[in-house]
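# Using only what follows, build the 3D model:
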Amino acid sequence: MFSFLLFCLGIIIGLNFNFLEHYNTLQMNTNYRLPSKYEFKSVFPVISPHTIFINNVKVIILLSFGGVLTLGGLTILNIVFNGIILGVMAHAYLYLGSFRTFLLLILPHGIFEIPGLIIAGTAGFKIPYELLRFALGKKEETISKEDAKEFFKLVGISILLIFIAALIESTITIKIAERI
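A predicted model of the protein is given here:
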C-alpha cells in the first residue's frame, strides 16, 4: 500500500509539471521544433522484448534489492520517479489533447508493468520494515525465513509481471503506436 501511495504521489507531481506550456513559449522565441513522427521513429527504433525486459528488471532490482541496501531509500526515490515519469507523460498528452492516445500506449502493457513496479517497491520495503520491527522490540529475530521467502516471492511476482509487460509492449503496444 505504501508503494502504491508513493507511485500515486509521483503521478500527481508529474501531472503538475507544466513544462509544455513553457516549451511553447520557448518554441515561439526560437527555431526549435519537436521531431516529426518519422524522425522520432529513427531515433527510437523498435525495441525487442528482451531489451525492454532487461531494462525493467534493472528497475525491479533497484526497487527491491536497492531498498534492502538503503533501508527503503532507493525504493522511495525510484517508485516516486517512475510515477513522475507517468504523470509527466499523462500531462503532456492531456496538454496536447491526446489523452486517448496516452491510454492506448500505456494501458496494454501498463496493466502488468505498473503492478510489477509497485510489488517490487513493496519488496524493497519488506526487509527494512522487518528490521524496524526488530529494533522496536516487536519481533524476536531480525529476518526470519518467512520474511526472506515473502521478499523473494514479491520479487518473483514482479519479474513475472514485468516479463508479461515486455512481451505486450514489444508487440501490441508497438502495433498500436504504428497505427496512431
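
# from here on, contacts and neighbour counts on C-alpha atoms
Noted.

# Identify the residues contacting Gly83.
By C-alpha atoms under 8 Å, 6 or more residues apart in numbering, the contact list for Gly83 reads Leu6, Phe7, Cys8, Leu9, Gly10, Ile11, Ile12, Gly14.

# any idea how far Asn82 is from the fourth one?
The reference is to Leu9. 10 Å (C-alpha to C-alpha, to the nearest Å).

# Pull the distance from the helix of greatest length in the chain to the chain's centre.
As assigned by DSSP state H, the longest helix anywhere in the chain is helix 99-135. Its chain's C-alpha centre and that of helix 99-135 lie 7 Å apart, by C-alpha atoms, centre = their mean, to the nearest Å.

# and Pro45, which of the three is it?
Secondary structure for Pro45, judged by DSSP: H, G, I helix; E, B strand; the rest coil, is coil.

# circling back: which helices and strands sit right next to the next helix or strand after the longest helix of the chain?
Using DSSP states H and E, the next helix or strand after helix 99-135 towards the C-terminus is helix 145-168. With contacts taken as 3 or more C-alpha pairs under 8 Å, 6 or more residues apart in numbering; DSSP states H and E, helix 145-168 sits against helix 49-69, helix 99-135.

# Now show me the structure for the sequence below, then we'll compare the two:
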Amino acid sequence: MSTSIDNDIGGQSDLLINPFYYISHNITVNLYVMSGILTFGLSTIFTLFLNGYDLGVIFFGFSEINSFSSAVLHIIAHGIFEILGLVISGSIGSTPLYFFYCFF
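Below is the predicted model:
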C-alpha cells in the first residue's frame, strides 16, 4: 500500500508515501487554518499566504520544465479537494475579520 522514496545520500528511505499521511496532514492544516477563529484570523492569513506562495513556486518551477498547462493538470488532479478544503477552512478562520469589518 505504501512505497518509499530513496534519497540521494546513502539510499535511505526518508519519505514514506502513504495515503493516510496525506489525509492526516490535510486535516491538520485545515484545523490550523480554522484556528484563525481564536487568533483573530492571523493564523489563517499566514497559512493561506504560505500555501499560496508554495503553490506559486511549484507552478513556476514545473512550468519551467514543462508547459504551464501540464503543471495545472498535474497539480489540479490531486489538489482539487485539498484546495477546496483550504478555501472552506479559510472562510471559517477569517470569520472574526468579517465581523470586525461589518460591525466596527
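
# most surrounded residue in the contacts of Gly83 of the first structure?
Phe7 (27 neighbours; other C-alpha atoms under 10 Å).

# I'd say it and Asn78 touch.
No - contact criterion C-alpha atoms under 8 Å: Phe7 of the first structure and Asn78 do not qualify, at 9.0 Å.

# Report how many residues lie close to the counterpart of Thr44 of the second structure in the first structure.
Correspondence of Thr44 of the second structure to the first structure, assessed by TM-score structural alignment: Thr75. Other residues lying near Thr75 of the first structure total 31 when counted by other C-alpha under 10 Å.

# quick one: the helix or strand containing Thr75 of the first structure to the second structure mean distance?
Assigned by DSSP H and E, Thr75 of the first structure falls within helix 73-95. Helix 73-95 of the first structure differs from its equivalent in the second structure by a mean of 0.7 Å after superposition (mean C-alpha distance after the TM-score superposition for the first structure).

# Report the buried residues of that helix.
For helix 73-95 of the first structure, a neighbour-count test (16 or more other C-alpha atoms under 10 Å) marks 73-93 as buried.

# buried sites along the longest helix of the first structure?
99, 102, 105-106, 108-110, 112-131, 133.

# Tell me the secondary structure at Phe40 of the second structure.
coil.

# From Leu73 of the second structure, how far out is the residue nearest to it when sequence neighbours are not counted?
Closest residue in space to Phe40 of the second structure, ignoring its immediate chain neighbours: Pro96 at 5.5 Å, by C-alpha to C-alpha, 6 or more residues apart in numbering. Relative to Leu73 of the second structure, Pro96 of the second structure is positioned 35 Å away (C-alpha to C-alpha).

# same question, Ser91 of the second structure
For Ser91 of the second structure, the distance to Leu73 of the second structure (C-alpha to C-alpha) stands at 26 Å.

# Over to Tyr53 of the second structure?
Taken as C-alpha to C-alpha, the span from Tyr53 of the second structure to Leu73 of the second structure is 19 Å.
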